[in-house]
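Engineer: Below: sequence and its predicted model.
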Amino acid sequence: MAASDPRERLLELSAERGVSLAQLSALIGRNSAYLQQFVRKGSPRKLEEGDRATLARFFGVSEGELGASEEKSSNMDWIDVPRLALGASAGPGALAQDEQPIGAFRFGRAWLRRQGLDPRGLSAISVDGDSMEPVLRDGDEILVDSAPRPLRDGIHVVRVDGALLVKRLETGRPGLIVLKSDNPAYDPIELTPRDVDVVGRVVWKGGRL
């Protein structure tokens, strides 16, 4: 078989992961001999779309490696992250009212996986104001990860009294969350945890030079 043959690739991946074809068959809800027959006897001729998608997610590869068409594989290699019609204020505070997508940013699936990011928890918004300069500038686009995680220091988007802010959080003082600006012209804000709704952690930025 050619190196691009999905049967050979499935054998390579199963060997690398240390799982048997019978175990993989169980993973996709098939009888234990299903993938053995696919690899050795060519039956079925190709994997069904749902089975292929499950196996691709398990191995962390594109569906193209397991037999998807070039167009299908190309589409599956990218994730469209919704861009929301609101801004996170890096200044006095912007009211968060409209959260309808107005577009999307496209990220490579493999890149997101390497960053440990689940696409289902991601959204993109813009930065308003100058309080986070020079790290974040007015008009920058930021990627916000809202997946549940233990809170730790870093740049986050938060809601305070209905306003959406992007600030650097410090959590080392018991009973307090400190919202800090990178621009020294802005004073820190000290709040109790119940007064801060942490929307998500900022994990990427993009903007004009």
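Structural biologist: Sure thing, it's come through.
Engineer: only C-alpha atoms for contact and neighbour calcs from this point on.
Structural biologist: Noted.
Engineer: what helices or strands is the strand with the most length in the chain leaning on?
Structural biologist: Across the chain, the strand with the greatest residue count (assigned by DSSP state E) is strand 78-89. For strand 78-89, the packing partners by 3 or more C-alpha pairs under 8 Å, 6 or more residues apart in numbering; DSSP states H and E come out as strand 101-108, strand 122-128, strand 163-170.
Engineer: Show me where the protein has its strands.
Structural biologist: Using DSSP E, strands in the chain cover 78-89, 94-95, 101-108, 122-128, 141-145, 154-160, 163-170, 177-180, 189-191, 197-206.
Engineer: and those as a markdown table, adding distance to Gln115 and mean neighbour count?
Structural biologist: Formatted as a markdown table, those follow (distance: least, C-alpha to C-alpha, whole Å; neighbours: other C-alpha atoms under 10 Å):
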| stretch | distance to Gln115 | mean neighbour count |
| --- | --- | --- |
| strand 78-89 | 14 | 20 |
| strand 94-95 | 29 | 18 |
| strand 101-108 | 11 | 13 |
| strand 122-128 | 12 | 23 |
| strand 141-145 | 11 | 22 |
| strand 154-160 | 16 | 21 |
| strand 163-170 | 20 | 24 |
| strand 177-180 | 25 | 21 |
| strand 189-191 | 30 | 14 |
| strand 197-206 | 9 | 18 |
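Engineer: Now render those strands as a markdown table, adding distance to Lys41.
Structural biologist: What follows is these, written out as a markdown table (distance: least, C-alpha to C-alpha, whole Å):
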| stretch | distance to Lys41 |
| --- | --- |
| strand 78-89 | 33 |
| strand 94-95 | 62 |
| strand 101-108 | 34 |
| strand 122-128 | 42 |
| strand 141-145 | 45 |
| strand 154-160 | 53 |
| strand 163-170 | 57 |
| strand 177-180 | 62 |
| strand 189-191 | 65 |
| strand 197-206 | 46 |
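Engineer: Second structure for comparison follows:
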Amino acid sequence: MNKLTQFVIFLTQGINNCKRSNEMLSIEEFSEDLRSQSLIGCTHQGDAMEPTLRTGDKLIVDPSDVIPRAGVFVIQDQFGLHVQRLEPVLTNKTTFKLICDNEKYTTQEVGLEDFQVVGRVVSAFRKM
């Protein structure tokens, strides 16, 4: 049976940490097109992406998809790891808007040199 090692990544505005967990996630429940990819399972924390993502949501991240473009990505900057929506600035090919879906946080415009894309969020799961 295919398994994914789960990396528990606490993604917040500000203080961040990353630790490896021994918990395994079954890949059988994911769609067929995701099975051949190298994926990372993450647990989201923080309110920056609410209502889209909430604390405790399980994210599936594709670490091979690191080309910055419009979409939701795990990024790393000087403050740590974050899940944010990226949007290219049309007037400058090397500048991106880092957008939090929660309106209480401001949008930032940063250059490519100020952040690194860790991977694209391809799916999210929430307990009902």
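Structural biologist: Nice, thanks for sending it over. Keep in mind that what you see is a predicted model, and the values were worked out from it rather than measured.
Engineer: what does the longest strand of the first structure rub up against?
Structural biologist: 94, 96-109, 119, 122-129, 157, 164-166 (C-alpha atoms under 8 Å, 6 or more residues apart in numbering).
Engineer: Tabulate the helices and strands packed on strand 78-89 of the first structure (JSON lines), appending distance to Pro6 of the first structure.
Structural biologist: Output for these, formatted as JSON lines (distance: least, C-alpha to C-alpha, whole Å):
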{"stretch": "strand 101-108", "distance to Pro6 of the first structure": "22"}
{"stretch": "strand 122-128", "distance to Pro6 of the first structure": "31"}
{"stretch": "strand 163-170", "distance to Pro6 of the first structure": "46"}
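Engineer: Would you mind listing the buried residues in stretch 172-188 of the first structure?
Structural biologist: Leu176, Ile177, Val178, Leu179, Lys180, Ser181, Asp182, Asn183 (16 or more other C-alpha atoms under 10 Å).
Engineer: Not counting its neighbours along the chain, what's nearest the first one?
Structural biologist: When the adjacent residues along the chain are set aside, Leu176 of the first structure lies closest to Thr192, with 4.7 Å between them (C-alpha to C-alpha, 6 or more residues apart in numbering).
Engineer: The aligned partner of Gly200 of the first structure in the second structure and Phe10 of the second structure: what is the separation?
Structural biologist: Residue pairing (TM-score structural alignment): Gly200 of the first structure is matched to Gly119 of the second structure. Distance, Gly119 of the second structure to Phe10 of the second structure, using C-alpha to C-alpha, to the nearest Å: 15 Å.
Engineer: Could you find the closest non-adjacent residue to Arg152 of the first structure?
Structural biologist: In space, Arg152 of the first structure is closest to Thr171, 6.6 Å off (C-alpha to C-alpha, 6+ apart).
Engineer: Count the neighbours of the aligned residue in the second structure for the one you found for me.
Structural biologist: Aligned by TM-score structural alignment, Thr171 of the first structure pairs with Pro88 of the second structure. Residues near Pro88 of the second structure, counting by other C-alpha atoms under 10 Å, number 18.
Engineer: Verify the stated contact: Pro88 of the second structure with Lys97.
Structural biologist: Yes. Contact criterion C-alpha atoms under 8 Å: Pro88 of the second structure and Lys97 qualify, at 6.1 Å.
Engineer: Now for these two: what residues contact both?
Structural biologist: In contact with both Pro88 of the second structure and Lys97: no residue, using C-alpha under 8 Å, 6+ apart.
Engineer: ok, so what distance separates the aligned partner of Leu59 of the second structure in the first structure from Val199 of the first structure?
Structural biologist: Aligned by TM-score structural alignment, Leu59 of the second structure pairs with Ile142 of the first structure. Plainly put, Ile142 of the first structure is 13 Å away from Val199 of the first structure if you go by C-alpha to C-alpha.
Engineer: middle-most residue in the second structure, spatially?
Structural biologist: Val74 (2.9 Å; C-alpha atoms, centre = their mean).
Engineer: Give the closest residue to the residue opposite it in the first structure once aligned in space, chain neighbours not counted.
Structural biologist: The alignment partner of Val74 of the second structure in the first structure, by TM-score structural alignment, is Val157. Setting aside the residues directly before and after it, Val157 of the first structure is nearest to Val166 in space (C-alpha to C-alpha, 6+ apart), at 4.4 Å.
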